[in-house]
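> Sequence and predicted structure below; questions after.
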Amino acid sequence: MTTVTSPVAGRAVGLAAVPDPVFSGAMVGPGTAVDPVREATAAVSPFDGVIVSLHPHAFVVVDDKGRGVLTHLGIDTVQLNGQGFELLVCKGDTVRRGQPIVRWDPAAVEAAGKSPICPVVALEATTEALGGLVEDGDVEAGAQLFLWK
């Protein structure tokens, strides 16, 4: 079983609350989402693994079992062309849970007209494979969001 933790501090809201049908419909995969606190911070790795995809607005970490977790920093933030995001690691880097990956400012994302909500998705997983899904309440960065059985 793999524990997946929150990449940001904020309020867990669940994927259904994400203002994007691809995420809210769990088309990318099951998981949850966090509405982040509105302060400049670093999004951290949700578990130990290797960075296999890295963009200013999103990253994927894959663990030693081949399980990949997508962290998406806001909705439609790809349209910001990296402005307001700072990469702190490189694609191919091995990272540890809680290690800073991308520095960003959710308040600036919101000021730019985008939602700062952060989907955290288990790629190529089934809903049944996840347990202990946190879909409401305050969470700190590093707090458990779900278990991947």
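All right, it came through fine.

> When you work out contacts or count neighbours from here on, use the C-alpha atoms and nothing else.
Will do.

> so where's the longest helix in the chain?
Longest helix of the chain, by residue count under DSSP state H: helix 106-111.

> Can you measure across stretch 71-84, start residue to end residue?
Stretch 71-84 has an end-to-end distance of 17 Å (C-alpha to C-alpha, to the nearest Å).

> List the contacts of the residue nearest to the spatial centre of the chain.
Centroid-nearest residue in the chain, with C-alpha atoms, centre = their mean: T71, separated by 2.5 Å. Shown in contact with T71 (C-alpha atoms under 8 Å, 6 or more residues apart in numbering): 7, 58-60, 118-121.

> Take this one as well and set it beside the first:
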Amino acid sequence: MKVLSPVAGTVGPLSDAPDPVFAAEMVGSGVLVDPDRTPGVAVAPVSGKIAKVHPHAYAIATPEGVGLLVHLGIDTVRLNGEGFEIVGPVKGQVVAGQEMIRWDPAEIEAQGLSPAVLVCVLDTAPGSIATDLLGQHVSVGDPLFEAPEAAAKRGRRAS
């Protein structure tokens, strides 16, 4: 299953995240996207059911049972929604590429926070995400990586 980039920016390893929990892939394996410093809208990386939406993060469960988390910035929960606008659904279904949250990474950075966007496949082992895009620039909606088959199988059993 292809996972799309929720934002435009430069792809890096999740180990570069300036947060030890994400960097150690405790939430799940994935990648970091250092976003372009222009206002924009983060999109759904996959189609599926909305599991949770916060102003700074959202999670989607695919029909195959794979859970994905998109987290906009580090420690942005402290902003209590300031600088973020939810423009997508907060429950129900979403399609890959659908707009979710409007934000400005430069504004986040101006407040002394990292605007790094973390894309994690929930409940996957560290290092289970592979991409050949490290160091490359991606646009919103470009393919980012393939979700590991094990995650989809595990999700189907849990359903």
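Structure's in. What do you need? Remember, it's a predicted structure, so these values are computed and weren't measured experimentally.

> circling back: now, the contacts of T71 of structure 1 that are in strands?
Among the contacts of T71 of structure 1, the members falling in strands (DSSP state E) are 58-60, 118-121.

> Helices of structure 1, residue ranges please.
Taking DSSP H as the criterion, structure 1 contains helices spanning 21-24, 106-111.

> Just to confirm, what residue range of structure 2 does stretch 22-41 of structure 1 align onto?
Taking TM-score structural alignment as the measure, structure 2 aligns residues 21-40 with stretch 22-41 of structure 1.

> first to last residue in that stretch, what's the distance?
Start to finish, the residues bounding stretch 21-40 of structure 2 are 26 Å apart (C-alpha to C-alpha).

> do stretch 130-137 of structure 2 as well
One end of stretch 130-137 of structure 2 to the other measures 16 Å (C-alpha to C-alpha).

> Please give me every residue in contact with the residue nearest to G48 of structure 2 when sequence neighbours are not counted.
Nearest residue to G48 of structure 2 in three dimensions, chain neighbours excluded: T62, at 4.2 Å (C-alpha to C-alpha, 6 or more residues apart in numbering). Contact analysis of T62 of structure 2 by C-alpha under 8 Å, 6+ apart lists 46-49.

> Output these as JSON lines; include the columns distance to V66 of structure 2.
Shown next, in JSON lines, are those (distance: C-alpha to C-alpha, whole Å):
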{"residue": "V46", "distance to V66 of structure 2": "10"}
{"residue": "S47", "distance to V66 of structure 2": "11"}
{"residue": "G48", "distance to V66 of structure 2": "9"}
{"residue": "K49", "distance to V66 of structure 2": "10"}
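
> Scan those residues and report the most crowded one.
The residue in those with the most neighbours, by other C-alpha atoms under 10 Å, is V46 (25 neighbours).

> Of all the residues in stretch 132-140 of structure 2, which ones are buried?
Buried positions in stretch 132-140 of structure 2, judged by neighbour count with 16 or more other C-alpha atoms under 10 Å: 133, 137-140.

> And the nearest residue to A58 of structure 1 once chain neighbours are set aside, how far from V121 of structure 1?
Leaving aside its sequence neighbours, A58 of structure 1 sits nearest to H72 (C-alpha to C-alpha, 6+ apart; 4.3 Å). Distance, H72 of structure 1 to V121 of structure 1, by C-alpha to C-alpha: 8 Å.

> cool, and T77 of structure 1?
Note on T77 of structure 1: its distance to V121 of structure 1, by C-alpha to C-alpha, is 17 Å.

> Also L87 of structure 1?
To V121 of structure 1, L87 of structure 1 is 20 Å away according to C-alpha to C-alpha.

> Check L80 of structure 1 too.
22 Å.

> repeat for R11 of structure 1
Using C-alpha to C-alpha, R11 of structure 1 is found at 16 Å from V121 of structure 1.

> For the two, work out which one has more neighbours and name it.
When neighbours are counted by other C-alpha under 10 Å, R11 of structure 1 and V121 differ, and V121 comes out ahead with 25 against 19.
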